[in-house]
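In: Sharing a sequence plus its predicted fold:
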Amino acid sequence: MSDVLKTERDGDVVTLTITRDHRMNALTSTLVVELREAMVAAVQQGARAIVLTGEGRAFSSGADLQGDGKDALSPDLSEEIEKSYNPLARAIADLPVPFVVAVNGPAVGAGMGFALSGDIVIAERSAYFLLAFANIGLVPDAGATWMVARSVGRARALELALLGEKIPAEDAKAIGLIARVVDDGTSLAEAQALAKRLAAGPSKALGMIRKQVAHAMDHQFTETLAEEARNQREAGFSDDFAEAVTAFREKRKPAFKGR
């Protein structure tokens, strides 16, 4: 039983909750590694959607600058990034199922980077986002540079990163950083309901869609057309597509299995 991460399963949905409320869910090497391992295990055990949230007051306040023992930060911060942060970022990008994030409070620094990695990000009204790196003499990590720049463009990304100012949830939605804003105390329930909906859908195709969108953000139009064709070929041979066609002919709702 982990003392930094709680894993719960409800049907085909796995919810991962960071449980370091006493430190505003600050990220340690142990936590980040366990988070990656839990995601991999969830997929291996058949989860068709994953939800990530934080316990208590915050989603995550970013890297724990006061960690000790095995979680003490190395003087060479690139070691921490290569050992734990980047493997988690890559694992999230490689997920074959939808990934929903419930931002229940502040998402700061690397916590913001990982929050924005959700396919659909739901934040509570009192939550905020903060690229705090410049405020302590560092640069964005945990994929935050890519996430923010791709979401809001160069000018706004530089403003957010250089000034290190809070972005209220409503403003984050308005500029395209996140998808939805909900009342305080409801983000997890909203995220889980959405994840259940996604898990009941053609989750194989949905997993391909999340990667196809990421591919499109890094490639030209003609390359994207080729990627669409490759993915459509695979989707076209899936059991879910066959079921959808049969259900259409039989005038009933399809029962997708994620295969």
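Out: That came through fine. Residues are numbered from 1 along each chain as shown.
In: all contacts plus neighbour counts: C-alpha atoms, from now on.
Out: Fine.
In: Give me the buried positions along the helix or strand in which A89 is found.
Out: Assigned by DSSP states H and E, A89 belongs to helix 86-93. Neighbour counts over helix 86-93 (16 or more other C-alpha atoms under 10 Å) mark 86-89, 91-93 as buried.
In: Can you classify E82 by secondary structure?
Out: Here E82 is helix, with the state taken from DSSP: H, G, I helix; E, B strand; the rest coil.
In: Hmm, D71 is touching L27, no?
Out: No: at 9.3 Å, D71 does not count as touching L27 under the criterion of C-alpha atoms under 8 Å.
In: More neighbours: which of these two?
Out: The neighbour comparison of D71 against L27 (other C-alpha atoms under 10 Å) goes to L27, with 24 against 16.
In: adding another structure so you can compare the two:
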Amino acid sequence: MSEDRAAEFVEVDGVATVRLNRPGLTRRAKEELLEAVTRAAESTTARAVLFLGSDRAFCLGQDLAEHARILEETPGQALTTVREHYNRIVLALESVQVPVVVGIGGACVGAGLGFALAGDVRVAAGRAKFGTAFTGIGLASDSGLAYRLVRSLGQARAMELMLLGTVFGAERALELGLVTEVVADEDWEARAREVAAGLASGPTAAFVAAKREVRSAADAQSDLPELLEEEADLQNQLGVTADHVGAVSSFLNKQKPTFTGQ
């Protein structure tokens, strides 16, 4: 991918890849990232989405040099970017129905952590660093970070990370459940691509349904009878798919199933 664009999109073999080429988010970077994530979300052929940064960083959040200039020139406009860009990027990520794999090669803080937690599977390099960062510059969080942390860690742990702003490493992120896997520094992108390719060759309709079930279960307003009904509806739909019928046949014949996503 070219470094000419701050954020890019490409789709190959059922994997839609979004790459953020610069760690700090300028206005241009946010606009290009929103465009790339929207294209991934709207793809009718992607069976997995891969969201990558660079070796240096996944994302550091707002470019503070640009932010300082805007604060000086038009202070009232400095934080309109939250509604104009950050909220829209997070909602676009949330709208992706297929599995989203996030590859984290370096620092992942602030809005970057919010973006990463919007994915479904996160592969991190051993050198990766994580943090909430917002209170360190006198702000509360955005990009859905509090929402994700509370649902991932509970209120007490989320409060700790938000208020203290401690920077922590990949192994601690793994212990907390904020990343799925930690690999050698040189392997993070290859491993993330491998995971995305594996998901793209899997039972796509089942993955979409599983994401829906997990999100419903995480909703504090949901109750068990409602979730059981949703499960029954989804199983009825999946039961007539070619992937399910073929997988059952393969199991009975002691063969490895081949999934087409149908």
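Out: Right, received. Where do you want to start? Predicted model, so just to flag it, every value in this text is computed and none were measured.
In: Following superposition onto the second structure, what is the mean distance for whichever helix or strand comes after the helix holding A89 of the first structure?
Out: Where DSSP H and E defines the elements, the next helix or strand beyond helix 86-93 of the first structure is strand 99-103. With mean C-alpha distance after the TM-score superposition for the first structure, strand 99-103 of the first structure departs from the second structure by a mean of 0.5 Å once superposed.
In: list the helices and strands strand 99-103 of the first structure packs on?
Out: strand 49-54, strand 120-124, helix 187-199 (3 or more C-alpha pairs under 8 Å, 6 or more residues apart in numbering; DSSP states H and E).
In: Give me the contacts around the shortest one.
Out: Contacts made with strand 120-124 of the first structure from outside it, assessed by C-alpha atoms under 8 Å, 6 or more residues apart in numbering, are listed as 99-105, 115, 169, 178-187, 190-191.
In: Among the helices and strands packed on strand 99-103 of the first structure, which comes closest to L162 of the first structure?
Out: Proximity to L162 of the first structure (C-alpha to C-alpha) singles out strand 120-124 among these, at 23.3 Å.
In: ok, and what's touching the helix or strand immediately after that closest one in the chain?
Out: Next in sequence after strand 120-124 of the first structure, counting helices and strands by DSSP H and E, comes strand 128-130. By C-alpha under 8 Å, 6+ apart, the surrounding residues in contact with strand 128-130 of the first structure are 105-109, 112, 160, 164-169, 172.
In: Which helix or which strand is home to the nearest residue to A149 of the first structure once chain neighbours are set aside?
Out: Nearest residue to A149 of the first structure, sequence neighbours excluded (C-alpha to C-alpha, 6 or more residues apart in numbering): A157, at 5.1 Å. Using DSSP H and E, A157 of the first structure falls within helix 154-163.
In: who does that helix touch, helix- and strand-wise?
Out: helix 144-152.
In: Mean distance between the helix it packs on and the second structure after superposition?
Out: Mean for helix 144-152 of the first structure is 0.9 Å (mean C-alpha distance after the TM-score superposition for the first structure).
In: hmm, back to that, just the residues contacting the helix holding A89 of the first structure, thanks.
Out: Around helix 86-93 of the first structure, the neighbours that count as contacts under C-alpha under 8 Å, 6+ apart are 32-33, 35-36, 39-40, 99, 114, 117, 142-143, 211.
In: neighbour-wise, which of those residues leads?
Out: Among those, the one with the most neighbours (other C-alpha under 10 Å) is F99, at 27 neighbours.
In: So that residue sits against T53, correct?
Out: No: using C-alpha under 8 Å, F99 of the first structure makes no contact with T53, being 11.1 Å away.
In: Skipping adjacent residues, who's closest to V32 of the first structure in space?
Out: Excluding the flanking residues, the one nearest V32 of the first structure by C-alpha to C-alpha, 6+ apart is S84, at 5.9 Å.
In: any idea how far A92 of the second structure is from the aligned partner of that neighbour in the second structure?
Out: Matched to the second structure by TM-score structural alignment, S84 of the first structure sits across from H85. Distance from H85 of the second structure to A92 of the second structure, counting by C-alpha to C-alpha, to the nearest Å: 11 Å.
In: Please identify every residue contacting each of those two.
Out: In contact with both H85 of the second structure and A92: L34, using C-alpha under 8 Å, 6+ apart.
In: Make TSV from the buried residues of helix 86-93 of the first structure and add distance to F256 of the first structure to it.
Out: Listed next are the buried residues of helix 86-93 of the first structure as TSV, based on distance: C-alpha to C-alpha, whole Å:
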residue	distance to F256 of the first structure
N86	33
P87	31
L88	29
A89	29
A91	25
I92	23
A93	23
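In: From these, pick the one nearest R230 of the first structure.
Out: Among the buried residues of helix 86-93 of the first structure, and counting by C-alpha to C-alpha, the member closest to R230 of the first structure is A93, at 18.7 Å.
In: what about that closest one, distance to A199 of the first structure?
Out: To A199 of the first structure, A93 of the first structure is 18 Å away according to C-alpha to C-alpha.
In: before we move on, what about D68 of the first structure?
Out: Applying C-alpha to C-alpha to D68 of the first structure and A199 of the first structure gives a distance of 39 Å.
In: And for F221 of the first structure?
Out: In terms of C-alpha to C-alpha, F221 of the first structure sits 30 Å off from A199 of the first structure.
In: Looking at those two, which has the bigger crowd around it?
Out: A199 (24 against 11).
In: so how far is G112 of the second structure from the equivalent of V13 of the first structure over in the second structure?
Out: Per TM-score structural alignment, the equivalent position to V13 of the first structure in the second structure is V15. For V15 of the second structure, the distance to G112 of the second structure (C-alpha to C-alpha) stands at 21 Å.
In: Then I104 of the second structure?
Out: Distance, I104 of the second structure to G112 of the second structure, by C-alpha to C-alpha: 10 Å.
In: Common neighbours of the two, please.
Out: Residues touching both I104 of the second structure and G112 (C-alpha under 8 Å, 6+ apart): F58.
In: Between those two, point out the one with more neighbours.
Out: When I104 of the second structure and G112 are compared for neighbours, I104 comes out ahead with 35 against 27, by other C-alpha under 10 Å.
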